[in-house]
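1. curious how this folds, go ahead:
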Amino acid sequence: MTKSIVGIIGGSGLYDLPGLHDARWVRQETPWGAMSDEVLRGAIGDTEIAFLPRHGRGHRFSPSDINYRANIDGLKRIGVTDVVSVSATGSYKHELAPGTFVLIDQFVDRTVKRESSFFGAGCVAHVPFGHPTSPGLMDRLQAAAEAEQIPVVRGGTYVCMEGPQFSTLAESLWYKSAGFDVVGMTNMPEAKLAREAEIPYATVAMVTDYDCWHPDHDHVDVQQVIKVLLANADKARRLIARFAKDFPAEHPACPIGADTALEFALMTAPDKRDPALLAKLDAVAGRVMGR
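-> Now for the predicted structure:
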């Protein structure tokens, strides 16, 4: 039996989750460097949670400067079994208006500056990633939203741009014409690394704006984004709190095998693996390292 510990990655609006008790900030060291911040440990009902401010308290890190490997490794080290990301996004569709919550099921990675894998020279691994989010977590998020009477749209493609600048009009029109649903700056390589760490992952995308393609919104206004974020904060807190409260005590197997993604992923022969890299992979890949 593996005890469920729910990891939440998000912004400052989620610090004060309804029903959170025994809360304390805990520092977690990692061999990949410093995490974005300390982790807020606590419980909602009988479910243990670990909340990580993705940008650090006070929003200290831009999307390109976040140490995604440290964040995921650190959560793995404290026993997190499942991760839910709560992220602000722009929308490419009229029907996904500001204020809408979307449960993402696909990603397009347009980032260029970020370390996107724990593996590399000395220990090569290839994990399946055709379905990057866990349908089991999406089911539970959808049920939590319905219980709290919070409208959500299930399914959507999130294109992750590098940032920190917002899109050009040409980029916005390009992504819209491709049929993508929302745009953000933070979920890649976060989702990839969660898969390598065998942690089922889901994203709640909170639409804050229409990006710059919309004729009535010819540029993204940060003040307007923050205004919508604040308006959404209560809904997001209630959604995550209900999701955590109703989560099973024993980690449920992921329907697509995200929690066993490394089962056949390691390619480098055991006698050719770099001991220094193996030492850093103890938390992420310890389950399969002896094979």
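2. hey, let's count contacts and neighbours off CA atoms from now on
-> Will do.
3. surely T186 is within a strand?
-> No. Checked against DSSP: H, G, I helix; E, B strand; the rest coil, T186 lies outside a strand; its state is coil.
4. next, the second sequence, to be compared with the first:
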Amino acid sequence: MARPFDESLRRTLYDTAKFLDLKVHYSGCVVTIEGPRFSTIAESNMFRIWGADVINMSTAPEVILANEAGIPYGAVAMSTDYDCWKEDEKPVTWDEILAVFQKNADNVKQLLVKVVGTFAS
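-> Here you go, the predicted structure:
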């Protein structure tokens, strides 16, 4: 099966995020857990030992389906908080997560509008 991953899509997402002055990383390792829930401290530390940069609850199903359908994809992770491994941080609340998520959603809308525009022209 051909991998539909498209390096130009990743590069365009990255360059556009930089242009919009968004905090961005060119690549990373994502671990997907079943949610919605918070990780335990043991899980969080285990995921970090495994090399995970981001813990999420939704990327894998979309990536697998896109791959099976031969659709190029690029993942955009919208981090909302440090996981519980960061012991010097106070535990995060749902209100704090929702506030960061809203800001992230606005940023991703800007990003996607700009990126789609580059492929449409």
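5. V30 of structure 2 -> structure 1?
-> Counting by TM-score structural alignment, V30 of structure 2 corresponds to Y158 in structure 1.
6. should've said F19 of structure 2
-> Superposed on structure 1 with TM-score structural alignment, F19 of structure 2 falls opposite A147.
7. what sits against that match?
-> R242 (CA atoms under 8 Å, 6 or more residues apart in numbering).
8. what's the distance between it and A244 of structure 1?
-> Per CA to CA, to the nearest Å, A147 of structure 1 is found 13 Å from A244 of structure 1.
9. likewise A197 of structure 1?
-> Relative to A244 of structure 1, A197 of structure 1 is positioned 21 Å away (CA to CA).
10. let me see the contact set for the residue most central in space within structure 2.
-> The centroid of structure 2 falls nearest to A77 when counting by CA atoms, centre = their mean (1.2 Å). Residues in contact with A77 of structure 2 (CA under 8 Å, 6+ apart) are V54.
11. mind redoing it with 10 Å?
-> Shown in contact with A77 of structure 2 (CA atoms under 10 Å, 6 or more residues apart in numbering): V24, H25, G28, V30, V54, I55, N56, S58, T59, N104, V108.
12. in a markdown table, list those residues along with secondary structure, neighbour count and distance to I97 of structure 2.
-> Converted to a markdown table, those look like this (DSSP: H, G, I helix; E, B strand; the rest coil; neighbours: other CA atoms under 10 Å; distance: CA to CA, whole Å):
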| residue | secondary structure | neighbour count | distance to I97 of structure 2 |
| --- | --- | --- | --- |
| V24 | coil | 15 | 19 |
| H25 | coil | 11 | 21 |
| G28 | coil | 10 | 21 |
| V30 | strand | 18 | 19 |
| V54 | strand | 17 | 15 |
| I55 | strand | 21 | 14 |
| N56 | strand | 19 | 13 |
| S58 | coil | 15 | 16 |
| T59 | helix | 16 | 18 |
| N104 | helix | 17 | 10 |
| V108 | helix | 17 | 16 |
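13. got a list of contacts for stretch 113-121 of structure 2?
-> By CA under 10 Å, 6+ apart, stretch 113-121 of structure 2 touches 9, 12-17, 19-20, 108-109, 111-112.
14. what ranges does structure 2 have for its strands?
-> Remark: strands assigned in structure 2 by DSSP state E are 30-32, 54-56.
15. the last one vs structure 1 - mean distance after superposition?
-> Between strand 54-56 of structure 2 and its aligned stretch in structure 1, the superposed structures give an average distance of 0.4 Å (mean CA distance after the TM-score superposition for structure 1).
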